[in-house]
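**Q** here you go, sequence then predicted model.
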Amino acid sequence: MPRPVGEITRGTTAPNRLRRVDRWIAAVYGRRLPGSLVVDLGYGASPVTTLEMFVRLRAVAPDVSVVGVEIDPERVAQALPYQRPGLSFRLGGFELPVPRPPMLVRAFNVLRQYGEAEAWTFWDSLRRRVHPDGVIVEGTCDELGRRAVWVALGAEGPRTVTFAARLAGFTRPSDLAERLPKTLIHRNVPGEPVHAFLTAWDRAWDIAAPFGAYGKRARWIAAAETLAATWPVAVRPPLGGRPRWRLGELTVPWPAVAPRP
């Protein structure tokens, strides 16, 4: 058997760590998933987040199949007892050892240990293996899942960037910069679009300060409305608007924050 592509991660995981991205996937892509294959790439030392993903996606797509893929043989062996109809685990990496192109791949906290150039390479590799109508959701979050940023990529390339936070778990929107995907995190410097975006979002957050009297949720919504006047923030479902903003999410198209050549 060929050696899996990639390197073993630290494997850090925890129950409910990926609840924010799972909720977003179910809302935005759930209608595409009935009868489809979904891959959870690099689930870590415990299969708990793969199990949670399976349950959450089955709620919107009862016949979806989920495969947890891990590069560490011991982690795969430990996950096998949790298999059930529609949920399985197998050894592998970025080559995606599954029988057909998946409609969705969730790859969370797997690219932090690589360089920016390697991250772009793995994005390209995954895009070649996903279903032509499918999507890769790649991002990072903190240990408890309170702050997260992820990119949605189709076979054609990156589409959107979503910022998500527990509303009681941050001070300013730019706090989310520490969770930017590897392709963006080193670009958060003056002169780069992602830096300009986060600066503008902080400014909108300051303008929305009076709404803080009604709680951080009201302030987040007001800041999103202000930011949308000058940045292409998603303002309509399923990607944007008040239903998503109320949850502490905000999505922009990839070209708005893409690195300069």
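**A** Here it is on my side, so go on.
**Q** okay, CA-based contacts and neighbour counts for the rest of this
**A** Will do.
**Q** helix, strand, or coil at the residue nearest to residue 181 when sequence neighbours are not counted?
**A** Closest residue to residue 181 in three dimensions, ignoring its sequence neighbours and counting by Cα to Cα, 6 or more residues apart in numbering: residue 139, at 5.3 Å. Classification of residue 139 by DSSP: H, G, I helix; E, B strand; the rest coil places it in strand.
**Q** what is the neighbour count of residue 139?
**A** 26 (other Cα atoms under 10 Å).
**Q** got a list of what it touches?
**A** 107, 108, 109, 148, 149, 150, 151, 179, 180, 181 (Cα atoms under 8 Å, 6 or more residues apart in numbering).
**Q** the same query, at a cut-off of 10 Å, please.
**A** Applying Cα atoms under 10 Å, 6 or more residues apart in numbering to residue 139 gives the contacts 21, 106-112, 148-152, 161-163, 179-183.
**Q** again, but for residue 79
**A** Listed by Cα under 10 Å, 6+ apart, the contact set of residue 79 reads 43, 45-48, 50-51, 68, 70, 73, 88-90.
**Q** again with residue 201
**A** Per Cα under 10 Å, 6+ apart, neighbours of residue 201: 172, 173, 174, 195, 207, 223, 224, 226, 227, 228, 231.
**Q** next: residue 77.
**A** Residue 77 makes contact with 70, 89, 90, 91 under the criterion Cα under 10 Å, 6+ apart.
**Q** can you tell me which of the contacts of residue 201 has the most neighbours?
**A** residue 224 (26 neighbours).
**Q** presented hereafter is structure B, for comparison with structure A:
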Amino acid sequence: MTSSRPVGTVTRGTTNPNRLRRMDRWIAAAHGAELRRAGDPVAVDLGYGAAPWTAVELLGRLREVAPRVRVVGVEIDPARVAAAQAYAREGLVFRHGGFEVPVAGRPVLVRAANVLRQYDEDAVAGVWERVCRRLAPGGLFVEGTCDEIGRRHVWVALGSEGPRTVTFAARLASLERPSDLAERLPKALIHRNVPGEPVHAFLRDFDRAWAAAAPYASYGVRQRWIRAVRDLAGVWPVVGGVRRWREGEVSVEWGALAPR
């Protein structure tokens, strides 16, 4: 049973169309099969912000891989929920709520982008645990941060057991070096990018691999990225393969980057 009072606080609500495309593409690739198998494939856009663009886009992208999926946009600001009703349609509804995730049953996916960045770091673990308890068996919670137009994005993927992976994704032409993504680390990691912490060491090694892969730039920035990730995978527990790397992504096991 969910709480009668929304859990959380109102955030700035900044949003833009197409901002979460990189996260959405990764979710569709990584979790599409689970959404297709689910008897009631419900996905939640948690904290969609001042305008409902991200929920509308999530429905379209997920239905390309799971035609029966339904999306529930959840916002803690009642005025935003009221304004979003004009965008409701078959498969898309909007509800007032917060981290209690006020939907019937258990969702197969919960996505929260640019929400926890506005909270204190010590609040993150409790939110993660609370949301993960609401997941259906095999469900996924994706939480992270991106820039205003979605060129740079870092997110954590969690299951019922807790965090699994961290994914770094970018429009590669926008990067001078991989550590440029540090400014978009999610709240659990943003203050940990300092010497002695694993995420700092990871970004340092990624920059070194990027520099060593400079000769591949003559074949394009994508080939340079792929070469750098191959080298990185020899040192860090990189998850996935070239298909995702080509998209300007790299995922790493959470345990390797978790704060000390």
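**A** Received, thanks. Keep in mind it's a predicted model, so treat the numbers as computed, not measured.
**Q** what's the TM-score here?
**A** The pair, once superposed, lands on a TM-score of 0.96 when counted by TM-score structural alignment, normalised by the length of structure 2; 255 aligned residues with a Cα RMSD of 1.0 Å.
**Q** which strands or helices does the longest helix anywhere in structure 2 pack on?
**A** With secondary structure taken from DSSP state H, structure 2 has its longest helix at helix 21-37. Packing partners of helix 21-37 of structure 2 (3 or more Cα pairs under 10 Å, 6 or more residues apart in numbering; DSSP states H and E): helix 53-63, strand 109-113, strand 140-146, strand 152-159, strand 162-170, helix 242-245, strand 249-253.
**Q** looking at the contacts of residue 77 of structure 1, which is nearest residue 80 of structure 1?
**A** Comparing the contacts of residue 77 of structure 1 against residue 80 of structure 1 with Cα to Cα places residue 89 closest, at 6.2 Å.
**Q** contacting residues for the closest one?
**A** Residue 89 of structure 1 neighbours (Cα under 10 Å, 6+ apart): 39-40, 43, 47, 50, 66-70, 75-83.
**Q** so where in structure 1 does stretch 68-80 of structure 2 end up aligned?
**A** Counting by TM-score structural alignment, stretch 68-80 of structure 2 falls onto residues 63-75 of structure 1.
**Q** tell me the buried residues in that stretch?
**A** 63, 64, 65, 66, 67, 68, 69, 70, 71, 72, 75 (16 or more other Cα atoms under 10 Å).
**Q** related to what we said a few turns ago, so which of the contacts of residue 77 of structure 1 are in strands?
**A** Taking DSSP state E as the definition of strands, the contacts of residue 77 of structure 1 contribute 70, 89, 90, 91.
**Q** now which residue in structure 2 aligns to residue 217 of structure 1?
**A** Checking with TM-score structural alignment, residue 217 of structure 1 has residue 222 as its match.
**Q** quick check: that match touching residue 243?
**A** No. In this structure residue 222 of structure 2 lies outside contact range of residue 243 using Cα atoms under 10 Å: 11.5 Å.
**Q** if we can go back for a sec, which members of the contacts of residue 89 of structure 1 are positioned in strands?
**A** 39, 40, 66, 67, 68, 69, 70.
**Q** of those, which pair is most distant in space?
**A** 66 and 70 (13.1 Å).
**Q** spell out which residues are contacts of both of those two.
**A** 40, 89.
**Q** now tabulate the helices and strands packed on helix 21-37 of structure 2 in CSV and tack on distance to residue 132 of structure 2.
**A** Shown next, in CSV, are the helices and strands packed on helix 21-37 of structure 2 (distance: least, Cα to Cα, whole Å):
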stretch, distance to residue 132 of structure 2
helix 53-63, 20
strand 109-113, 9
strand 140-146, 7
strand 152-159, 6
strand 162-170, 7
helix 242-245, 25
strand 249-253, 18
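**Q** of those, which is nearest residue 121 of structure 2?
**A** Between residue 121 of structure 2 and the helices and strands packed on helix 21-37 of structure 2, the tightest spacing by Cα to Cα is seen for strand 140-146, at 13.1 Å.
**Q** quick check: that closest one compared with structure 1, mean distance?
**A** Compared with structure 1 after the fit, strand 140-146 of structure 2 shows a mean deviation of 0.3 Å (mean Cα distance after the TM-score superposition for structure 1).
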